[in-house]
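Colleague: quick one: sequence plus predicted model below, questions after.
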Amino acid sequence: MSNKNVTIFKNIGLGLVFLFGIISCEKDFEDIAVDLIDNKAFSVGDTLLEIISYNKNIISSRVDNNEAGKVPLSLLGVYQDKDFGYLKSALISQLSLPTLGVNFGDNAVIDLVVVDMPYLLKDTVVIKEITEDKDTIYENVKALDSIYGNRDREYNITVNELGTFLNTLDPLNPSKGMKYYSDKDYMIKDLLHHGSFKPNVNDTVLYVERKYLDDDPGTVDDIDTIKAEDLSPSIKFILDSNFFKNKFIDHQDSPVFDNNTSFNIYFRGLYIDANGVDGSIMNLTTTRAKMTIYYTNDIITNEGVDEDLNNNGINGEDDVVVKRKQTMHFSFGGVKTGKYIKDYNQPEIREALDFPNMDDGEQKLFIQGAAGSEAIIDLFPDELELEDLREKDWMINEANLTIYLDGDQKEIPSRLFLYNYAYGSMISDNYSFKFGPDVFGGVLEYDNNGKPEKYKFRITKYIKDILDKEDPKDPSILALKNFVNTDGFDPQVIDTIVRDYNWIPKGVVLKGNLPETDKERIKLEIYYSKSKLK
């Protein structure tokens, strides 16, 4: 056979595999079984299995960036949820030295010190105008993203010098990165900023008043207009200039500015905290966050023939002392972490988390990220029933775990994640090359009216392995959590460990396995084929 023919057959085969994959996603496997299996030899059927599900309080989430390839989003703000109670979060980060090092020059005077943290943005379509002919004209605009709660309510922000040194490596095991969890306490030192705050999509410009370009600091000599090239908005906190004069400028010749290691021991970072009864909480990426010192210093230069740079009435002088505007950036680098404080001030969720019914299960399941709560799921609580299922010797066509929302809810997760709680690992269907994350599911599904309805997981391979009569695998306890991007499977790395990161504060209340009369209770659906010849 020629290479050309081999290539054709390969392409046809790949096309058929792709087509079958599309069909299997769109059509119930029960129907596929009828189409593909000779019904003279096989019969098809389905069954519902009763399971046990209950709530689990998650005391803390991992919040550091010390693991390669796993970079969590930061969380900052305060949030009051009617189902899940109160959450506040602080953002903590070391700073990195400027690329060219620290040299403020002679007679440096600070004009302004500011922390700048870009918002997360999303594209959205809005109505620009309605014409005289009643035609609607739309336009694409940028909107703030990943902000939860009441955006119109102000709360307080404080920025302090961090007093705790942040380790990149674990002192007890230097071959591994240091893990930081959201319940860790930190020492804070000098207060650098205190003020009210609420998110503002129009916060795109910073004005820096320059008062030290002449001998009269009481007047504004110039104003710098600072904005991003793409005009994107950012959070800006003005810090205490006197602190940085004493801490940075007065020690600029010290070896503490020789490298980042020495610098992070000397100045350990910023502790940015939120306080208030209610407001909003937001995810941020600090990859472009920075602290900038705007200052003026003296430089020595030569005047041109027609120049009088020092305003002494004499042109063309050499070695003239002139004041110049300067800028120095310290990016958010090194270790970044955070601290969450939760208060389950709603009696229903507090009781569900403090006293879970692990024997009979629960009527409601509370799922929330950011050191919130998860649901524990036991698919086979009855060992005798499991043995009976194995003896049936079914060929498993599809197995689904379906979980319905408990009533109307807002700001719920767009995706949940089901994993092997007992081993802290992914379920085989999630990383199987035959199935994979897209088939595995967990994405929020909507009813015919466009209302959020349920989450569905296809765990066919996992159930097939457990019910294998000849070589069965032991079932394990599963858990349901809020999905974050560190939960995604990377086929290039082949890493099935589930990290305990979770920075999205959205929550959802789901129906549990009780009462048994509820048709929307959580359940395991199995579609199977059975040989008529046995």
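Modeller: That came in fine, so what should we check first?
Colleague: can we go C-alpha only for contacts and neighbour counts from here?
Modeller: Noted.
Colleague: all helices for the stretch 151-300 of the chain, in order.
Modeller: Using DSSP state H, counting those that start in this stretch, the helices found in the stretch 151-300 of the chain span residues 241-247, 260-266.
Colleague: can you convert these into TSV and add a column each for mean neighbour count?
Modeller: Shown next, in TSV, are those (neighbours: other C-alpha atoms under 10 Å):
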stretch	mean neighbour count
helix 241-247	15
helix 260-266	17
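Colleague: and those as JSON lines, adding distance to V114?
Modeller: Below are the helices of the stretch 151-300 of the chain laid out as JSON lines (distance: least, C-alpha to C-alpha, whole Å):
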{"stretch": "helix 241-247", "distance to V114": "9"}
{"stretch": "helix 260-266", "distance to V114": "19"}
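Colleague: okay, strands next: where are they in the stretch 401-534 of the chain?
Modeller: 416-420, 425-426, 445-446, 452-458, 478-482, 507-511, 523-531 (DSSP state E, counting those that start in this stretch).
Colleague: closest to E30 out of those strands?
Modeller: Relative to E30, the nearest member of the strands of the stretch 401-534 of the chain by C-alpha to C-alpha is strand 523-531, separated by 5.9 Å.
Colleague: comparison target, given below:
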Amino acid sequence: MKKTIKALKLSIVFLLFISSFIACDKDFNIIDSDVLGKGNANFLTSIDTISISAYNKTLNAVQINNLASNLLGVFDDPAYGLTTASIVTQVTPTTFSPNFGVTPVIDSVVISIPYYSTATGVDGDGNTIYTLDSLYGNPDADIKLSIYQNKYFLRDFDPNTTDNSAQNYYSNAGSGKNSALNGSSTINFDDHIGELLLEKEFKPSATAIITTTGTGDDEVKTRSVPALRVVLENNTFWETTIINKQDHPELSNANNFKNYFRGLYFKVEETVVGDGNLFLVNLASANANIAIYYTSGETDARTQSTYALNFSGNRLNTFINDYNKVTFPVPNKDLGDEKLYLKGAEGSMAIVDLFGNEDANSNNTPDELEDFLKDYRQTDDKGDFIMDNTTGNFVLKRLINEAHLEIYEDQDIELGTYDADFHKYDRIYAYDTKNNAPTLDYQIDPTENAQNAFSSKIISLSQRDTITGQYKIRLTEHLNNILLRDSIYNTQIGLVLSTNVNYTTNAQILNSTDNVTAIPASALITPRGTILHGSNPNEQNKSKKIRLKIFYTEPN
């Protein structure tokens, strides 16, 4: 089933704003063109198509701790196969050194973790109707959810470093187990389980949560956003673990508590082979907690109170990937690959060498880049590039008005039972692999939309064309930076699939064997994948090969 996100329809005001931005950009380029010399007249506008090399990089051992959001569930991608995502998280009391009163008795223990949802209307009684924003797979399928006490200590600092660096945990998705790497060893969380606190078949619901307090005339019902809300079954465990520790050092501060109670393990399994659903949860939400409801006091004056724990501290996703529908190729870095595989949740990415890798004269600069610099920069009588001593920039003989990567999805992907809109809300996030940062074009893109990531940064990172499956990645300023400031080693772009292009935090790659040392973490919190046409000459559909197109102006 397609991802349940509602696309933002651009208002007329917003469209006018975009038009004015483009117009201003055009005006700026014309003004810049006027100072290029040669009579300040008779300018030619033309198009360059640059030969690039685009190839695959399989992602292994990617940082999975302290993500902004976490995936939970089972998802069968029609082009790749099955991804299972579980969560291990520390928990922390919201208050310390509690006084539970006289003869406290637990009434219930409830876990609440909000989904990402959008209010889409009201019902006949005036109550808000919601849809879930990040639900993947079959929403009618059950998954098996087990919640265990976790007995593995998630430490904050890496003891193998001399500068107290933060401890990172890395994915181990090919192991077939809910495991992680810490840089020196492998942790299988099934080897560190404590008490079983819940086991049930489960599926997320977009229904609002209704909480009732009081009885009779004092009864009050409150409604809150949809959430994973379950009652834990073992009150005795929580009485022994929490209530009976009043006045003990375990409940006196966060460090003591995290060493004593090392957190929870949310383990997910499929109930039907090849079927299930997977969803995004917000453990960082102020409304994500474990609420222990208890009654205490003298016999004739019992009162109900709540002791809460939140999910602050270390938390991580574990992934198990069974990619039984695709085989990732050995990358061809010279000519590029025929197909490019973008897959989230420790999957695969594409690397684009903007000027290829061919270097016939062995001067550590690709031939295509040398030709590009000679075509666009002014040279003196000796053939050396001319630099403006005032600005420190090179003087140009061609002005780039627009440059973008033109990318096409392979629309022959077998979708199985998924509908034609399956890839409708996919976005391709492009980043500068040298600096592990968004491109300059992304940084100056004014179309950021904090409320709807699908409609954010649509100038630098286009939305997918629903008819042709085309994406455009704008690199105008990125190339200008190479031309003007000699950033010639900044010629590699990474491409990942993302459903939240606003999330620009990096996730480190453990022991990377090339110069790609990190990926945008947004590529980890989507289980989705797509396949693109590549750059290899053997690519069958020549018209849809990935290409770099440059629209430029030069004096005639």
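Modeller: Sure thing, it's come through. All of these numbers come straight from a predicted model, not from anything done at the bench.
Colleague: after superposition, what's the TM-score here?
Modeller: For this chain pair, the superposition-based TM-score is 0.75 by TM-score structural alignment, normalised by the length of the first structure; 453 aligned residues with a C-alpha RMSD of 3.7 Å.
Colleague: before we move on, back to that, so for L36 of the first structure, which of the helices of the stretch 151-300 of the first structure sits nearest?
Modeller: helix 260-266 (64.1 Å).
Colleague: now the closest one: which residue numbers in the second structure?
Modeller: Counting by TM-score structural alignment, helix 260-266 of the first structure falls onto residues 254-260 of the second structure.
Colleague: so what's K464 of the first structure closest to, chain neighbours aside?
Modeller: I396 (5.8 Å; C-alpha to C-alpha, 6 or more residues apart in numbering).
Colleague: which residues are in contact with the equivalent of that neighbour over in the second structure?
Modeller: I396 of the first structure maps onto I400 of the second structure when the alignment is built from TM-score structural alignment. Going by C-alpha atoms under 8 Å, 6 or more residues apart in numbering, I400 of the second structure touches 476, 480, 550-553.
Colleague: mind naming the longest helix for the first structure?
Modeller: helix 3-26 (DSSP state H).
Colleague: so after it, what's the next helix or strand?
Modeller: Using DSSP states H and E, the helix or strand that follows helix 3-26 of the first structure towards the C-terminus is helix 29-36.
Colleague: so what does that following helix touch, helix or strand wise?
Modeller: Applying 3 or more C-alpha pairs under 8 Å, 6 or more residues apart in numbering; DSSP states H and E, we find helix 29-36 of the first structure packed against strand 42-49, strand 395-404, strand 523-531.
Colleague: what would the ones you listed look like in CSV with distance to P118 of the first structure?
Modeller: CSV is the format used below for these (distance: least, C-alpha to C-alpha, whole Å):
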stretch, distance to P118 of the first structure
strand 42-49, 48
strand 395-404, 36
strand 523-531, 43
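Colleague: D468 of the first structure is nearest to which of those strands?
Modeller: Closest among those, using C-alpha to C-alpha: strand 395-404, at 8.7 Å.
Colleague: what's the angle from the closest one to strand 416-420?
Modeller: Using axes from the mean of the first three to the mean of the last three C-alpha atoms, to 10 degrees, the direction of strand 395-404 of the first structure lies 130 degrees away from that of strand 416-420.
Colleague: what angle sits between strand 395-404 of the first structure and helix 29-36?
Modeller: 160 degrees.
Colleague: strand 395-404 of the first structure vs the second structure, average offset?
Modeller: Mean deviation of strand 395-404 of the first structure from its aligned counterpart in the second structure after superposition (mean C-alpha distance after the TM-score superposition for the first structure): 1.4 Å.
Colleague: check the offset of that strand from the chain's centre.
Modeller: Chain-centre distance of strand 395-404 of the first structure: 29 Å, with C-alpha atoms, centre = their mean, to the nearest Å.
Colleague: residue in the first structure paired with N324 of the second structure?
Modeller: Match for N324 of the second structure (TM-score structural alignment): N345.
Colleague: end to end on stretch 460-470 of the second structure, go ahead and measure it.
Modeller: By C-alpha to C-alpha, to the nearest Å, the extent of stretch 460-470 of the second structure from end to end equals 14 Å.
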